[in-house]
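1. need a structure here:
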Amino acid sequence: MKIEIWSDVACPWCYIGKRRFEAALAEFPHRDSVEVQWRSYQLDPTLPEHYDGTELDYLSTRKGMAPEQVSQMFDHVAAQAKGEGLNYSFDDVVVANSFTAHRLIHLAAAHGRQDAAKERLLSDHFEHGKDIGNQVYLTSLGHDLGLDAGELAELFTTDKYADDVHHDFDEARALGISGVPFFVIDRQFGLSGAQPTETFTQALNQAWQENHALVPVGSANAEACGPDGCDV
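-> So this is what the prediction gives:
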């Protein structure tokens, strides 16, 4: 079973959804047969590399919402995150373009470190106030993941993996994805948003059953035994 997850490292619900999905996957009997692939998505590709303002300033301007309303939204999201063991600090969030961070995730994927990269970026952005658009930070993170220094340098001197990121964007549009997180199971089942863990559990079980159902072949009248005895 393959599960593709479109998300942005600048999306607070994406981290919450990641935790809820992971909780369901941990209890899934066939989890060793599941491949998870993180796919890139940008909520705001127009963001500059660095934004001169707070997350509250940015969302107030972008959404046209009153600052008090944005603060209430932050409180709600932070409470939901706390329920998943996450400690969001919106006052410390650094607003930055996530495109290069997505390229780093693709580089990490080439070395089997995709999930670790995704986890660190989300945690560092929402819990630790790191600048996900900063070259020094991204290079340090790459080193922590054990990635090659030369390949990390290429992220800032070339457009390596940019096509892969854009391909993910194109795939999202083709599938009609307009918000994240979005979970696609075997290109048959789609779940939008940070669903409850129970919903992920139900989806995993349903997808597995439908894709591994027995298909009857041969004659239905062949001799067999049942609770009432055997055919003679």
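2. hey, let's count contacts and neighbours off CA atoms from now on
-> OK.
3. So which residues of the chain form helices?
-> 12-26, 55-63, 67-82, 99-109, 114-127, 135-144, 149-157, 162-174, 197-211 (DSSP state H).
4. these two touch, right, residue 99 and residue 44?
-> No: using Cα atoms under 8 Å, residue 99 makes no contact with residue 44, being 9.8 Å away.
5. Check the helices of the chain for me and report the most buried one.
-> Among these, ranked by average contacts under mean count of other Cα atoms under 10 Å, first place goes to helix 99-109 (a mean of 23).
6. How about residues contacting that helix?
-> Residues outside helix 99-109 that contact it (Cα atoms under 8 Å, 6 or more residues apart in numbering) are 9, 40, 42, 45, 114-115, 117-118, 121, 132-133, 138, 142, 145, 147, 151-152, 155, 160-162, 164-165.
7. so who does residue 174 touch?
-> Applying Cα under 8 Å, 6+ apart, no residues contact residue 174.
8. Can you give me the distance of it to residue 167?
-> Taking Cα to Cα, to the nearest Å as the measure, residue 174 falls 10 Å from residue 167.
9. One more sequence to fold, the one below, so I can look at both together:
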Amino acid sequence: MKIEVWSDFVCPFCYIGKRRLEKALDHFEQSNEVTIEYKSYQLDPNAKHIPGKNFYDTFSELKGMPLDQVKNMNQQVKEQASEIGLDYNFDDMKYSNTFDAHRVAKLATKQNKGKEITERFLHAYFTESELLSDHQTLIRLAEEVGLTPSEVEEVLNTEKFTNRVNEDIDIARQIGVQGVPFFVFNEKYAVSGAQPEEVFHEVLTKVWEEEKQNPVLKTIHTGNSKTSFCTDEDCGGE
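-> Below is the predicted model:
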């Protein structure tokens, strides 16, 4: 089974959804026959870090939301993350443009380290307050998962993997992705949002049983369960 995951490194629900899927796979008997491929997506292609300006102020201005509302919303997200063992540090978080990080991730994927770089970048942003648009930071983080600094530097100083990142983003538009995380199972079944662990397990089982059906992309209906995801406009739920 192949799972394609569209996500962004600065999307809080992408990290939560990733961890919930992983926990579901821990209890899925055929997990050793599942491969995960991470696809690029940018929530804010125009994102820019402004030194001295904290995350709350930046987000408040971008979304036109009162500062108290922003802090309350992020506190709720922090609590959701904590429930599955993730520690979000919104107080020191640095608003980052992720395009170059996605290009480095493509290099990592080429070297069979896509899973490792995705986890490293997410943890670096949400827990360690790293600036993911800083080239030296990207080189250091990539080296930690086994990439050669000179290769990463070459990517960052050229246009390498730009087309690959843009291709992922274009495909997302074509298949109707309106928010991330967005999961596609065997190029037939789609699940949107950071679904609960039990929902992911249900979907894994369903897809495994029906994998030989017509290869048409279908949305898995998850009943009344709430989900959370990020769009280009906001992070929320339904």
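10. What would you report as the TM-score here?
-> TM-score of the superposed chains, computed with TM-score structural alignment, normalised by the length of structure 1, equals 0.89; 212 aligned residues with a Cα RMSD of 1.1 Å.
11. Just tell me which of the helices of structure 1 ends up closest to residue 180 of structure 1.
-> With Cα to Cα as the measure, helix 12-26 is the member of the helices of structure 1 nearest residue 180 of structure 1 (6.6 Å).
12. roughly how far out does the closest one sit from the chain middle?
-> 8 Å (Cα atoms, centre = their mean, to the nearest Å).
13. got the contact list for it?
-> Outside helix 12-26 of structure 1, the residues that reach it (Cα under 8 Å, 6+ apart) are 7-9, 31, 77, 80-81, 84, 86, 122-123, 126, 180-181, 193-198, 200-201, 204.
14. do stretch 58-74 of structure 1 as well
-> Residues outside stretch 58-74 of structure 1 that contact it (Cα under 8 Å, 6+ apart): 56, 57, 90, 95.
15. now those residues in a markdown table, with distance to residue 106 of structure 1?
-> A markdown table is the format used below for these (distance: Cα to Cα, whole Å):
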| residue | distance to residue 106 of structure 1 |
| --- | --- |
| 56 | 29 |
| 57 | 30 |
| 90 | 26 |
| 95 | 21 |
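16. distance of residue 209 of structure 2 from residue 92 of structure 2?
-> 45 Å.
17. before we move on, back to that, please name whichever of the helices of structure 1 is nearest to residue 188 of structure 1.
-> Of these, nearest to residue 188 of structure 1 by Cα to Cα is helix 197-211, at 8.1 Å.
18. Show me what that closest one is packed against.
-> helix 12-26 (3 or more Cα pairs under 8 Å, 6 or more residues apart in numbering; DSSP states H and E).
19. ok, residue 151 of structure 2 - contacts?
-> Going by Cα under 8 Å, 6+ apart, residue 151 of structure 2 touches no other residue.
20. Now do the contacts for the aligned residue in structure 1 for residue 133 of structure 2.
-> Residue 133 of structure 2 maps onto residue 133 of structure 1 when the alignment is built from TM-score structural alignment. Residues in contact with residue 133 of structure 1, defined by Cα under 8 Å, 6+ apart, are 49, 50, 96, 97, 98, 99, 100, 101.
21. swap the cut-off to 10 Å and go again
-> 48, 49, 50, 51, 94, 95, 96, 97, 98, 99, 100, 101 (Cα atoms under 10 Å, 6 or more residues apart in numbering).
22. just the buried members of those residues?
-> Among these, those buried by neighbour count (16 or more other Cα atoms under 10 Å) are 49, 94, 95, 96, 97, 98, 99, 100, 101.
23. In structure 2, point me to whatever sits opposite the second one in the alignment.
-> Using TM-score structural alignment, the equivalent of residue 94 of structure 1 in structure 2 is residue 94.
24. right, and that match touches residue 57 too?
-> No: the pair residue 94 of structure 2 / residue 57 is not scored as a contact, 11.0 Å apart, by Cα atoms under 10 Å.
25. ok, which pair from the contacts of stretch 58-74 of structure 1 is furthest apart?
-> Longest span within the contacts of stretch 58-74 of structure 1, Cα to Cα: 57 and 90, 11.3 Å.
26. I am finished for the moment; much appreciated.
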